[in-house]
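> Here you go, sequence then predicted model.
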Amino acid sequence: MAPIPWGKFPTLAEHQLARRWLQFMANIGRASNTIDAYGRAVEDHLRFCAVEGTDPVLAGADTVAAWIGDMLDRPRQ
């Protein structure tokens, strides 16, 4: 298995389906910077769902739209 720095993605690491998906992406040879970008995005989405009280597996388009809106409202780094 391709190594993933799970410490960077603690919420993702605890979510079985998300963890399996990211590990699969790494195992099929996605570049490490791609894995990092995917990991950061999924980590952010899982945290958003937790705050909203939404099961990420059942999240619909309304939740995804709210997440995107939340990201757009954040200050730029």
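Received it, and whenever you're ready, just let me know what you need. Numbering: from 1, shown residues only.

> CA only for contacts and neighbour counts going forward, please
Fine.

> How many residues are close by R19?
For R19, the count of nearby residues is 19 (other C-alpha atoms under 10 Å).

> Same check on N33?
N33 - counted by other C-alpha under 10 Å - has 9 other residues nearby.

> what's the helix or strand for it?
Using DSSP states H and E, N33 sits in helix 32-52.

> Which elements pack onto that helix?
helix 10-14, helix 16-27, helix 61-73 (3 or more C-alpha pairs under 8 Å, 6 or more residues apart in numbering; DSSP states H and E).

> Against that first model, consider the following:
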Amino acid sequence: MNNYAYYLSEMEIQLDKAEEMISNVIQLEPSNATYLDTYAWVLFKRGKYMEALFIIEQAMENGGIPWVLFLNITAIYCIK
């Protein structure tokens, strides 16, 4: 579900569905940095920049892949 939510966000289609899907995944594994990163990206694509920033910071705290998170947090900061 994580990959599909990410795919939807990249295609910028069904973003509400993508957010719902990744939100459900996060409930199962709330400290998974990869899932948090996807959740932040979906929020970013939906224009929820402050929420996205909060979530991406959680992903960083949970040991996500630094360069991936750096790219995403940079995009969020540039738009915010």
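Alright, I've got the coordinates. Everything numeric here is computed off the predicted structure, so don't read it as measured data.

> Overlay the chains and give the TM-score.
Scored by TM-score structural alignment, normalised by the length of the first structure, the superposition of the two chains gives a TM-score of 0.32; 32 aligned residues with a C-alpha RMSD of 2.1 Å.

> rewinding a little: of the helices and strands packed on helix 32-52 of the first structure, which approaches L46 of the first structure most closely?
helix 10-14 (6.8 Å; C-alpha to C-alpha).

> Give the buried residues for the closest one.
T11, L12, A13 (16 or more other C-alpha atoms under 10 Å).

> and it, what does it pack onto?
helix 16-27, helix 32-52.

> CSV for those, including distance to I68 of the first structure?
Formatted as CSV, those follow (distance: least, C-alpha to C-alpha, whole Å):
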stretch, distance to I68 of the first structure
helix 16-27, 19
helix 32-52, 9
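
> what comes into contact with the helix or strand where D16 of the second structure lies?
Assignment of secondary structure by DSSP H and E places D16 of the second structure within helix 15-28. With contact meaning C-alpha atoms under 8 Å, 6 or more residues apart in numbering, helix 15-28 of the second structure is reached by 1-2, 4-6, 8-9, 32, 35-36, 38-39, 42-43, 45-46.

> Tell me the first helix or strand C-terminal of it.
Following helix 15-28 of the second structure in sequence, per DSSP H and E, is helix 33-45.

> Off-centre distance for that next one?
0 Å (C-alpha atoms, centre = their mean, to the nearest Å).

> orientation of that helix relative to helix 15-28 in degrees?
150 degrees (axes from the mean of the first three to the mean of the last three C-alpha atoms, to 10 degrees).
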